[in-house]
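**Q** Sequence first, then the predicted structure:
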Amino acid sequence: MAKLRVDRDAVSSWLTESAIVLRTLEPEGGSEDLTPFATVLAGVQVVGLGEATHGSKEFFTLKHRLIRFLVRELGFTVVAFEAGRSACRAVDDYIASGEGTASAALTGLGYWTWDTYEVLALIEWLREYNASVPADRRVRFHGIDSGIDPVAVQLVAKYLDTVAPQRTGPFRAAIRTLTTSGTSTSIGGLVRESVAGAVRRVFRRKAVAGSESAHTASRVLRDTVEFLRADRAELVAASSVRDWSEVVESATELANAADIAAYPLLSAKGCAVRDRYLADAVRELTGDGERVVVWAHNGHVARSTVSRGVASMGAHLSDVYGSAYYALGLTFNQGSFQASRAEVAGNTGLAEFTVEPAVPRSAEALLARPGIGDYLIDFRAARSSEPVMAWLTTPAPTRSYGAIVGFWPMMKKVTGSVTLAEEYDGLAFVERTTRARSCEPGIDR
């Protein structure tokens, strides 16, 4: 098949004409300029809000602004976060009733990526909103990720002590097997520790992944979930519906984490299992017709099969919801972000990274070409334009940074390739980013 020629002038003109130009990226900016986006999302039940980095202030503030719009104007009632399912309950309790504090709940997630003033502001706003509306309009906050979370471990163990004490010993032994072998932790735990420690864990996991002890531990945890579900009526009678539901969710998180841990850390198979479980968690949240907005990395919200042939969370959601799932990626032209530094020389820790304007012929360079600042663009509206579809269906270099960044400055220009029409339904383009502001003590703000 002949390679399509991209008419950059035509694409730039289309972007200028079709963009929803953003008056501000700040959450308090009102919603008038976002009104056209409501039409774009007509009939959409799940919106995935991505990000090209896990540490850009403007990505976080824009996502906060979009969540306000989705909640107040479009009736979305669930915010789903790329964070542990059990740990997120403290955030949900806070926004529902004011229990605890926003900062303690946020820090308790165990993800330095989210422990920022920008995400803290979102949680505080969700509490303010919930306190001002009737119960049927209040927003819930749910985690969708899986890890061997101490909150989950203690909750399940305590419950088993009460309803089935004979199961507590095998359950705790399974957890010990996973945690002492280096086969498990939440992704948040991985990015919180030193990069040197993370690298050591990668190599330990290559040795133990797939071992008989790991598989045995995984079977015990999965059997625990099956027991809890099978004896629902009896267990609810002995406790409560809420207690039972929370324990089942925590036990499921632990069993899922064990499945992920069966593969080497950050391997393609492990990432595939993780994304499938992320999608499963989102699907559970839509059971009563709820409209859900998902906060995650671009690599998770993307609709297609992304890096290393892994089916992303968005690919699974696309299979389930079709056009009722909308994947909005967030990308940028230039600026700074924070991430954990990984260097062979041992220079590690949270650091600021800065990139210059996007390289020619990259996706970001063409998005920046109109010179209209920050904007949203809906790709679904481009299907009748041959020049634009030629661009959207042609692979282009792009930027994507996770929680850990290595090989710098070699990675400053591009980190991969993307076919926009396959991955996203639309993009939010930010001209310039700055580093997110961490709430964590001892980190330079």
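**A** The structure has been received and is ready for your questions.
**Q** Please count neighbours and contacts with C-alpha atoms only from this point.
**A** Will do.
**Q** Nearest spatial neighbour of Leu122, chain-adjacent residues omitted?
**A** Ranked by Cα to Cα, 6 or more residues apart in numbering and with sequence neighbours excluded, the top spatial neighbour of Leu122 is His64, at 5.8 Å.
**Q** one more structure, for comparison:
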Amino acid sequence: MTTFTGESYESAAAEARSLAHPLETPADLDPLLARIGDARYVCIGEASHGTHEFYAWRAQLTRRLVEERGVTWIGVEGDWPDCWRINRWVRGQDDQDLDVRGLLGRFSRWPTWMWANHDVGEFLVWLRETNRGRPLERRVGFYGLDVYSLWDSLRATMAWLGQHDPEALPTAWNAWRCFMPYGEDPHRYARAARLIPESCEDEVVALLTEVRRRVGVRSDDDELAFDAACNAEAAADAESYYRAMVRGDRASWNVRDHHMAGTIDRIARHLGPGSAGVVWEHNTHVGDARATDMARAGLVTVGQLVRERHESDGVVLVGFASHRGSVLAAGGWGEPERVMPLPVARAGSHEWVLHQCLPRRASLVFPEDRSGPWLSTWAGHRAVGVVYDPSRESGNYVPTWMGGRYDALLWFDTTTALVPLRHEPRPTEPEYETEPSGL
């Protein structure tokens, strides 16, 4: 991996300074808004799942996109059923007796702090208030893109079929009965499927086919039918994901990112050609894998897939980076969160260059020509997961060609830890990791 030293640093620093704009107030996002223009897809990252500044400024940028660019939906790195409840709340449809703490208190899958935190809560309150002044068809939605909700999605699909198409329930019950012996433990199911040549793949695919057919002919209760269809897709892909994950290879990463990109496509189709969306995910999903060493391992990312599928509609990828500070994370999978130090960035990394040459925060908007000495150089770019050990920093740097990975970067020299709405309890049973990287 290349590092910046001597003359390479000087020329890279000069280019980074030439691209940087001040970032002190929301009005300072104007150059980035100009770069986004009328792009239909804006994917906004974060360099960790536990940094206040990343969440707060991502929310500020999203607010402006809603108000000034007509964004109609937000898709996040969360489960479909959990975020569907948020979607109904911010659009004034369900749970209006709950405050935002009560709403986010329903998140139960570790790590809850990713969504049950002060910054997300503040944004959701703003979004609900903004939606109240709009007709229902123009209210901004909030959707989960992730793939982990196997049992919750099965339950939701069965509930919809029971209410709207009870004659299809036998197909749903076949899928449910197949999974029942595993006690709603996807890892137990995945381990069993590895040891014996039988799985529930056929049953869950049959359920997905049935729901697709029945949703396709419905014209009433469109929102609820859409929810059922997305839950069926999530259940089918979750079954594939957990089987791939337990094998110990990285195929599960691609199952997950293909599912998230597919959910983005389903939301865009459902809301129509006039819709525009914002995606909130970690840098490792938002950035284009082809500009990292992930591509050599055969991995893809959401940012790459959205670019490949929707370039003609306009796609902008925005990353985040920081030099030092504190971060909210856990020492092991399933453990309670704690505030940890974020050490200074490694010498020669992208963060190290930006620390040397930029003020405490800045937005860097990339030009069309990205052949310059900073944008075109491969160097380490830090990624912190929900599991983190500050004393083992070397594995947290992804070799990156910055000009290919993003279209813009928001820079913060010093950052602070996210503040959760509640603390994670100590697990009574082991919590099994769902991604080796913790991202």
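**A** Received it, and whenever you're ready, just let me know what you need. The model shown is predicted, which means the values in this text are computed figures rather than measured ones.
**Q** if we can go back for a sec, report the secondary structure state of the residue nearest to Leu122 of structure 1.
**A** Counting by DSSP: H, G, I helix; E, B strand; the rest coil, the backbone at His64 of structure 1 sits in helix.
**Q** okay, now the aligned partner of it in structure 2: neighbour count?
**A** Here His64 of structure 1 is matched to Ala59 in structure 2, going by TM-score structural alignment. By other Cα atoms under 10 Å, 19 other residues sit near Ala59 of structure 2.
**Q** wait, what's in contact with Ala59 of structure 2?
**A** Residues near Ala59 of structure 2 by Cα atoms under 8 Å, 6 or more residues apart in numbering: Asp119, Val120, Phe123.
**Q** any idea how far the first one is from His381 of structure 2?
**A** Put plainly, it is Asp119 of structure 2. Distance, Asp119 of structure 2 to His381 of structure 2, by Cα to Cα, to the nearest Å: 25 Å.
**Q** And for the second one?
**A** In this view, Val120 of structure 2 and His381 of structure 2 are 25 Å apart by Cα to Cα.
**Q** quick one, which of the two is more surrounded?
**A** His381 (25 against 21).
**Q** Are we agreed that the more buried one is in a strand?
**A** Yes: according to three-state DSSP, the state of His381 of structure 2 is that of a strand.
**Q** from memory it sits against Thr400, does it?
**A** Yes: using Cα atoms under 8 Å, His381 of structure 2 is in contact with Thr400, at 6.1 Å.
**Q** just how off-centre is whichever strand or helix holds Arg269 of structure 2 within its chain?
**A** According to DSSP states H and E, Arg269 of structure 2 maps onto helix 251-271. Centre-to-centre, helix 251-271 of structure 2 and its host chain are 11 Å apart (Cα atoms, centre = their mean, to the nearest Å).
**Q** So what touches it?
**A** Contact partners of helix 251-271 of structure 2, identified using Cα under 8 Å, 6+ apart, comprise 75, 145-147, 226, 230, 234, 237, 240-242, 244-245, 275-277, 285, 299-302, 305-306, 435.
**Q** Equivalent analysis for stretch 71-78 of structure 1, please.
**A** In contact with stretch 71-78 of structure 1 (Cα under 8 Å, 6+ apart) are residues 38, 70, 137-142, 285, 290-293.
**Q** cool, and stretch 285-292 of structure 2?
**A** By Cα under 8 Å, 6+ apart, stretch 285-292 of structure 2 touches 43-45, 257, 280, 295, 299-304, 317-319, 398-406.
**Q** show me what contacts the residue nearest the centre of structure 1?
**A** Closest to where the C-alpha atoms of structure 1 average out (Cα atoms, centre = their mean) is Ala296, at 2.0 Å. By Cα under 8 Å, 6+ apart, the contact set of Ala296 of structure 1 is Gly48, Leu49, Gly50, Glu51, Phe81, Glu82.
**Q** The longest strand anywhere in structure 1 against structure 2, how far on average?
**A** As assigned by DSSP state E, the longest strand anywhere in structure 1 is strand 325-342. Once fitted to structure 2, strand 325-342 of structure 1 is off its aligned match by 1.0 Å on average (mean Cα distance after the TM-score superposition for structure 1).
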